[in-house]
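[1] coords please:
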Amino acid sequence: GLADTALKTANSGYLTRRLVDVAQDCIIVEEDCGTTRGITLRAVVEGGDVLVSLGMRVLGRFSAEDIKDPATGELVVPADTYLDENMADAIEAAAVQSVKVRSVLTCEAKVGVCGACYGRDLARGTPVNIGEAVGVIAAQSIGEPGTQLTMRTFHIGGTAQVAEQSFFESSNDGTVRVTGATVTGADGFLVVMSRNTAVSVLVDGKERENYKPPYGARLKIKDGEKVKRGQRLADWDPYTTPIITEVAGKIRAEDLVDGFSVREETDEATGIAQRVIADWRTSARASDLRPAMGVLAEDGSYVRLANGGEARYLMSVGAILSVADGDMVKPGEVIARIPTEGAKTRDITGGLPRVAELFEARRPKDCAVIAEMDGRVEFGKDYKNKRRIKITPEVDADGNQGEPVEFLIPKGKHI
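    As a prediction, this is how the structure comes out:
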């Protein structure tokens, strides 16, 4: 026990030292650097409840641009104004949704940071003085609880929350607006078909809530419908990501070879047998398989999707099949489910290693590949055991077209 404490102190002291080393040159050097840049702040909303109001978040900062009343358009707070308690209350009263404020992240001072980008000195409750060593204060503030954080994560303290949510409810009476791609499922509910679908609740024409339902969520409301407070807007299964067909037709299984790319598994809890996509790249004979589910029209060809592509859905390792070869499907039906990691208990003593990891640029394992630009996706020729994806940018207004970008993605990833 004593040895553990000694090690913990050393480790946490080293974290503090590294933090001070990088942050020590952040000193308030001037009153105002004159930048127009800033960051946009919104209220912190989790599960429909407002945890931190917008007024609390902007308190003690400087506004980066004019803040106007969204209903009347009249000026509430001019740009470059110190937001004290009265200003924060005025912003709350005007029901402003988001505010652009100055931030040290966007400060343009040549050395150090400026007073307007830093804002309030929390020790005195006044705008910060020139010469304050704010970098060292920040580093010490992060390092100070290091000795109290546990090195291992089995001590749970504070309020433990299970970070899993499976529905949205409206917290206002109002009108619903649905934007983004949806398809009407067999049971009459809308099914979310894209990652940028948004559901917002408008009160007197002003947006009061905005939700981002995940892919495959079922929306319990239609666009333009009136909702009451507490009414369920959408729900979904938090433990699996579905693969959904947008079109109707007959299922054709491709490259689903028993023993290579598919295996039967019996669920221990329910005793129901289910077919799961196995890792087909491990055996040499099956390495060029591409397990997929196609949706066929009556003449035996692939049904065309709205974007012109074929209705073929590639299956990733670990996906659980919900339909079999030859089944008829309707739009919005789930053809496979990919299990996601179960709920992790989050709490305050997440442990020092988690904090230290944020400051070291480690390569994350199993990370996502994100598109660098807008454009059309094409699948190129495969390279060894990687899949080649090419993104061609759209032609812009001047008739210019950028260079296409290629990504090589390992075969087992779900695309």
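[2] CA only for contacts and neighbour counts going forward, please
    Fine.
[3] tell me which element the nearest residue to residue 211 once chain neighbours are set aside falls in.
    Distance criterion C-alpha to C-alpha, 6 or more residues apart in numbering; nearest residue to residue 211, sequence neighbours excluded, is residue 199 at 5.1 Å. For residue 199, the enclosing helix or strand under DSSP states H and E is strand 198-203.
[4] by how many degrees do the next helix or strand after that strand and strand 198-203 diverge?
    Later in the chain than strand 198-203, the nearest helix or strand by DSSP H and E is strand 206-211. On the basis of axes from the mean of the first three to the mean of the last three C-alpha atoms, to 10 degrees, strand 206-211 is oriented at 150 degrees to strand 198-203.
[5] Another for comparison:
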Amino acid sequence: MIGKGSVGKSLDDKVFAITDRAKKAIEIYGKENVINATIGVLYDDNEKLVSLDTVVDTYRNLEVTDIFSYASEIDGDSLYKEAVRQIVLGKNYKDDFIGHFTEVIATPGGTGAIRNSLKNYLNPGEKVLLPKLMWGPYKIMAEEVGASFDTYEMFDETGKFNIKDFKNKVVKLLKEQENVVIIINDPCHNPTGYTLEINEWKEILKFLEECSEEKNIILLNDIAYMDFSKRNLNEYRNLFKNLLENLLVIFLFSMSKSYTCYGLRAGAQLALSKNKNVIDEFLDVNKFSCRATWSNISRGAMALLSQIVLDDKKLENLSLERNRYRDMLYKRAEIFLKESREIELKVFPYRDGFFITIPIKQDIEAVVKKLESENIFVVPLKNEIRIGLCSISIDKIYGLSKKIKQSIKE
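    From the prediction side, this is the model:
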């Protein structure tokens, strides 16, 4: 009965299945005896969901109409869009990006931002270029819009970004299709926790500018975890000034991680270009897509963000709160990485963020099964396992790398 374009589509989400097994183990053995490293949200050291006081207080004090009314515009309320501009490009973006044009489209989470971007910049049958180590839903979103994907290796033999393979894959797509759409998940890459160095970004952008002289280049920078990195934001923002007009940058913003409000489902696309026609076109097609799919997003979520970001005192309080939890993550990572080095457990390069990933050369299903027999639940990837540092209390971090190493050896 379904249409031909939907034949064969079904969702097999292994993460949710493993999380369910972890929950059952907790019911049987007690929370203190189970390590659930599958969860992708931030927990404190009592393993309770983190909620930021500034966010909670602001939301509770919203006007009823701000929570229950429709958004004022399909593409998002004006104050929300201004807040997104200030978050991504800085408070002084109007001065810092003179001669540039921007537009913001409000979306349901970062997922909506990704979906809109793939839908409107990939031609049917084209491929989006993704990191080989990636957040899995990128792939099914490409499939959903009638596209497919190719991948670039994340790391070279020195543990740096594999610029050589990245360039090779971009050149390959240049020969095959009209538009080259690329996703770079940075900072705090999911699943490795890698954050690009500024010099690595410079080389990427210089190369993409050269490529844009041949074809349209659309760079999607997934910044869902941006506030959990210690990167110098001014250095990062300066990278995107005065790029060639045929290189369009779309920042994929999400409220979920930085504001710990995963269920409100609020995000945005922010497009930046020196070509006004490109930005006008971006607004038109993505606004159309919004109306054709979710119509508009939660007015309450938009009011929440704008009331915090556009209020200097609230924003300062939020930053202080968030930085404490960011430091908590660094402490967890520091312990895990130190113990891993001591026992020579190989880990992909980590700098910031929620996750650490470990390469597995052995039978990955056997490794995962062995860990689960000890009530340690992780997310298996293709030839890797992902550890959600974000959800493990610090006392359970101690000794975890040793248990993983033992499971790999067996």
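[6] what's the TM between chain one and chain two?
    These two chains, once laid on top of each other, score a TM-score of 0.20 by TM-score structural alignment, normalised by the length of the second structure; 148 aligned residues with a C-alpha RMSD of 7.6 Å.
[7] didn't the residue nearest to residue 211 of the first structure look like it was pressed against residue 179?
    Yes. With contact defined as C-alpha atoms under 8 Å, residue 199 of the first structure and residue 179 form a contacting pair (6.6 Å).
[8] who's more crowded, those two?
    Each of residue 199 of the first structure and residue 179 has its neighbours counted (other C-alpha atoms under 10 Å); residue 199 has more, 23 against 12.
[9] where does that one sit relative to residue 192 of the first structure, distance-wise?
    Residue 199 of the first structure sits 10 Å away from residue 192 of the first structure, taking C-alpha to C-alpha, to the nearest Å as the criterion.
[10] And for residue 23 of the first structure?
    Spatial separation of residue 23 of the first structure from residue 192 of the first structure under the definition C-alpha to C-alpha is 44 Å.
[11] more neighbours, the two?
    Applying other C-alpha under 10 Å to residue 23 of the first structure and residue 192 shows that residue 192 carries more neighbours, namely 25 against 19.
[12] Could you find the closest non-adjacent residue to the more buried one?
    Nearest residue to residue 192 of the first structure in three dimensions, chain neighbours excluded: residue 182, at 4.6 Å (C-alpha to C-alpha, 6+ apart).
[13] Now do the buried residues in the longest helix seen in the second structure.
    Longest helix of the second structure, by residue count under DSSP state H: helix 312-342. Judged by neighbour count using 16 or more other C-alpha atoms under 10 Å, the buried positions of helix 312-342 of the second structure are 314-315, 317-318, 322-323, 325-326, 328-330, 332-333, 335-337, 339-340.
[14] Also stretch 357-373 of the second structure?
    Residues of stretch 357-373 of the second structure classed as buried under the neighbour-count rule (16+ other C-alpha under 10 Å) are 357-360, 364, 367-368, 370-372.
[15] And residue 13 of the first structure, how far from residue 139 of the first structure?
    11 Å.
[16] Of the two, which one has the most company?
    Ranked by neighbour count (other C-alpha under 10 Å), residue 13 of the first structure and residue 139 place residue 139 first, with 20 against 16.
[17] residues contacting the more buried one?
    Going by C-alpha atoms under 8 Å, 6 or more residues apart in numbering, residue 139 of the first structure touches 16, 19-20, 23.
[18] Three-state assignment for it, please.
    The local conformation at residue 139 of the first structure, judged by DSSP: H, G, I helix; E, B strand; the rest coil, is helix.
[19] shouldn't residue 321 of the first structure be in contact with residue 274?
    Yes. Taking C-alpha under 8 Å as the contact criterion, residue 321 of the first structure and residue 274 are neighbours in contact, 7.2 Å apart.
[20] higher neighbour count, these two?
    Summary of the neighbour comparison: residue 321 of the first structure and residue 274, criterion other C-alpha under 10 Å, with residue 321 having more neighbours (19 against 13).
[21] can you pull out the helices in the stretch 151-300 of the second structure?
    Along the stretch 151-300 of the second structure, counting by DSSP state H, counting those that start in this stretch, helices occupy 163-176, 198-211, 233-238, 276-292, 299-309.
[22] Which elements pack onto the longest one?
    It refers to helix 276-292 of the second structure. In this structure, helix 276-292 of the second structure makes packing contacts with strand 101-107, helix 109-121, strand 267-273, judged by 3 or more C-alpha pairs under 8 Å, 6 or more residues apart in numbering; DSSP states H and E.
[23] Next, the angle from it to strand 267-273.
    Inter-element angle recorded for helix 276-292 of the second structure and strand 267-273: 160 degrees (by the same axes, to 10 degrees).
[24] Also the last one?
    Helix 299-309 of the second structure runs at 60 degrees relative to strand 267-273, counting by the same axes, to 10 degrees.
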